[in-house]
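[1] the following block contains a protein sequence and its predicted model.
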Amino acid sequence: MKRSFINVLLSLLLFTNTAWAADPLPSWNDTAPKQAIVAFVEQVTREGSPDFVPAAERIATFDNDGTLWAEQPIYFQFLFAIDRVKALAPQHPEWKTEEPFASLLRGDMKSALAGGEHAMLEIVMSTHAGMTTQAFEKTVTDWIATATHPKTRRLLTEMVYQPMLELLAYLRANGFKTFIVSGGGIEFMRPWTQKVYGIPPEQVIGSSIKTAFERRDGQPALVRLPEINFIDDKAGKPVGIHMHIGRRPIASFGNSDGDFEMLEWTTAGAGLRFGLLVHHTDDNREWAYDRDSPIGRLDRGLDEGPRRGWTIVDMRDDWKVIFPFEMR
């Protein structure tokens, strides 16, 4: 009986491994985007191919918000900032009358964001700075462990895209090194990307605020300052890639016009290149938005991407499932 059970278990494992080898992207429909991905990977990894790329040069970069996890109805890092405003409010009695904090504390999101990017920046600077990098990492780690989506009530770490998780694994299995290149905060992402995406902190590139070396209580510390250091969005993305990686990617993945320059930089390189944009078209399983959305706006990419040879993923038609919890 024991031997029979072991034989069955081994058979199941063999079947699973064989099935994965036959289809490493099972959550993708067998449409043009999946076929393009597989064809690209096979061409650049097959020795003897005219398009072969050595493993050291197989760099793939991914945007985060809207590409690896959801970004509607508001960027998740801003949800973190809102929670920080509430937590820090007792230390800042002036926030009861000072905008945009007063509106946030009243739950009036629309008024709080009426000031546009300036208001958002003020909120982020006030809630993300003034502490050591270690303290900030712990704050993010504790928050992300329980933070839930305002609509689905799922953990934010469950609001990741199953097809993109498969794509990350598929690329790494074929010798690629995967990086996040996001407009989000680098130190907001680093505490959890290894666990959620399998991407270690040293392979995360993002926006940052200035940091200073100090001694606190006789111990060395890095302290976060209320000053912008680098914005890793739009034209900043190729700059961030150059500063942190030192190699031009051969494949880049995004979802908005904020990723345009990253894909443009990637696909302008010599040899076979790959660019992909995720188009949010599924208002039943996720959200449908593009040209007019204040979050994740995709306009120029829709017009110019196909002419540049970029792959456009139609989320509704090209993905069998969107989130991992749909498979349970």
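    Structure received.
[2] only C-alpha atoms for contact and neighbour calcs from this point on.
    OK.
[3] identify each buried residue in stretch 183-194, please.
    Within stretch 183-194, the residues scored as buried using 16 or more other Cα atoms under 10 Å are Gly183, Gly184, Gly185, Ile186, Glu187, Phe188, Met189, Arg190, Pro191, Trp192, Thr193.
[4] and what of stretch 13-26?
    Quick answer for stretch 13-26 (16+ other Cα under 10 Å): Pro24, Leu25, Pro26.
[5] which residues does the last one contact?
    Put plainly, it is Pro26. Trp20, Pro163, Glu166 (Cα atoms under 8 Å, 6 or more residues apart in numbering).
[6] next: the first one.
    Each residue near Pro24 by Cα under 8 Å, 6+ apart is listed here: Glu166, Leu167, Tyr170.
[7] the last one is in what secondary structure piece?
    Right, the one you point to is Tyr170. helix 162-173 (DSSP states H and E).
[8] report the central residue of this structure.
    For the chain, the residue nearest the mean C-alpha position is Asn64 (1.3 Å; Cα atoms, centre = their mean).
[9] A further structure is provided below for comparison with the first:
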Amino acid sequence: MPQVHRMHWLLSLLLLVPLLSYAAGPLPSWNDSGSRRAIEQFVTAVTDQTSKDFVKPAARIAVFDNDGTLWSEQPLYFEVLFALDEVKRLAPQHPEWKTQQPFKAVLDGDQKALAASGMDGLMKIVAATHSGISTEEFMARTEKWLATAVHPKTQKPYTEMVFQPMLELLQYLRDNGFKTYIVSGGEVAFMRAFAEEVYGIPPEQVIGTTFDARFEDRNGKLSIQRLPKLQHNDDGPGKPVSIESIIGRRPILAFGNSDGDLQMLQWTTAGTGKRFAGIVHHTDARREWAYDRDSKVGRLDKALTAARDDGWTVVDMAREWQRIYPFEPLDNP
């Protein structure tokens, strides 16, 4: 190839690279679909100073549920799996658990008896594994579990079971002046143990279910001790309450995936000005799971109806996401 032609070819290639990068856009794992266009159009509208929908950066608040929205939640919520593992780990310190339900069911692997214990049984397990220690100790236990435990289906660490398209969305929003929050039914300290490293969301922007606590000074050793009493259930109507009390601003964008997020989505869209409500719809049985109205975990029924009635954006995972997890190659379903 003559030198002049080679230089012309290299120059053309260099000019093409940024164009290819631009074509991929800020959401490369999203197909060119209605959901992606709706997100990009919303962000453009609220960040363009010439737009009638312009929102000042201080008011660009975006809230996200965690379980099923930012990472997977099947076959059980990951925090529940943590609690079950903690029961087994702590069992030698609690010989009474061998005959006491629901702990006996956990130790015996009796799924039927565990299910029969219902929400009351689950709360006993959570209280036993989440309280009676300092916040620092609880977070250390959480971090140790996350560093060693793997998901039963993929054999990947739970912190890798996050949704790559949602990681891109979080970064895209922050690049455009948004402040991103987690508002989840998960326990707040459990999520704070990994949220900054995994999602880029700092502890002060993580809102969740909380236990009562007290300050203790034991011979100069200071700690916050976690008590076995629920202080606030950050699920359903509890989410708008915590948003109001902690953030103090109504979000302009909210994302969820289940009926537990319905009130948060309603609260967000009830404000004045341009608003965005999104739902992650689990439709991909091949790459993740497919479930909605009849699921016992992450049920999406009333919120799905509301989304269709009110024009919210429903993201079809199977159709709209080229990739689910960061460890997967790009896929065009």
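    Everything's here; your move. Quick caveat, the model's predicted, so the values are computed rather than measured.
[10] against the first structure, where does stretch 107-125 of the second structure fall?
    Using TM-score structural alignment, stretch 107-125 of the second structure lines up with residues 105-123 of the first structure.
[11] which outside residues touch the matching stretch?
    Ala81, Ile82, Val85, Lys86, Lys96, Glu99, Pro100, Phe101, Ala102, Ser103, Leu104.
[12] what lines up with the fourth one in the second structure?
    If I follow you right, that is Lys86 of the first structure. Using TM-score structural alignment, Lys86 of the first structure sits opposite Lys88 in the second structure.
[13] its match belongs to a helix?
    Yes. Membership of Lys88 of the second structure in a helix is supported by DSSP: H, G, I helix; E, B strand; the rest coil.
[14] in terms of helices and strands, where is the nearest residue to it once chain neighbours are set aside?
    Nearest non-adjacent residue to Lys88 of the second structure, counting by Cα to Cα, 6 or more residues apart in numbering: Leu107, 6.2 Å away. Assigned by DSSP H and E, Leu107 of the second structure belongs to helix 103-108.
[15] give me the buried positions along whatever helix or strand comes next after that helix.
    Using DSSP H and E, the next helix or strand after helix 103-108 of the second structure towards the C-terminus is helix 111-116. For helix 111-116 of the second structure, the neighbour count (16+ other Cα under 10 Å) marks Ala113, Leu114 as buried.
[16] now the helices for the second structure?
    If you assign secondary structure with DSSP state H, the helices in the second structure sit at 3-24, 34-47, 78-90, 103-108, 111-116, 118-130, 135-148, 164-175, 188-192, 195-199, 238-242, 262-269, 302-310, 317-320.
[17] which one of the ones you listed has the most crowded surroundings?
    Among the helices of the second structure, helix 262-269 has the highest mean neighbour count (mean count of other Cα atoms under 10 Å), at a mean of 24.
[18] give me the range in the first structure that that one lines up against.
    With TM-score structural alignment as the criterion, helix 262-269 of the second structure aligns to 260-267.
[19] have a look at how far, on average, that stretch is from the second structure.
    Its aligned residues in the second structure lie a mean 0.3 Å from stretch 260-267 of the first structure after superposition (mean Cα distance after the TM-score superposition for the first structure).
[20] what's in contact with that stretch?
    Under Cα under 8 Å, 6+ apart, the answer for stretch 260-267 of the first structure is 234-235, 237-238, 248-254, 273-276, 300-301.
[21] same thing with stretch 241-249 of the second structure?
    By Cα under 8 Å, 6+ apart, stretch 241-249 of the second structure touches Ala59, Ile61, Val183, Ile207, Asp234, Arg250.
[22] from Leu227 of the second structure, how far off is Gln100 of the second structure?
    21 Å (Cα to Cα, to the nearest Å).
[23] make that Leu10 of the second structure, sorry
    66 Å.
[24] for Ser21 of the second structure, same thing?
    51 Å.
[25] ditto for Glu204 of the second structure
    For Glu204 of the second structure, the distance to Leu227 of the second structure equals 21 Å [Cα to Cα].
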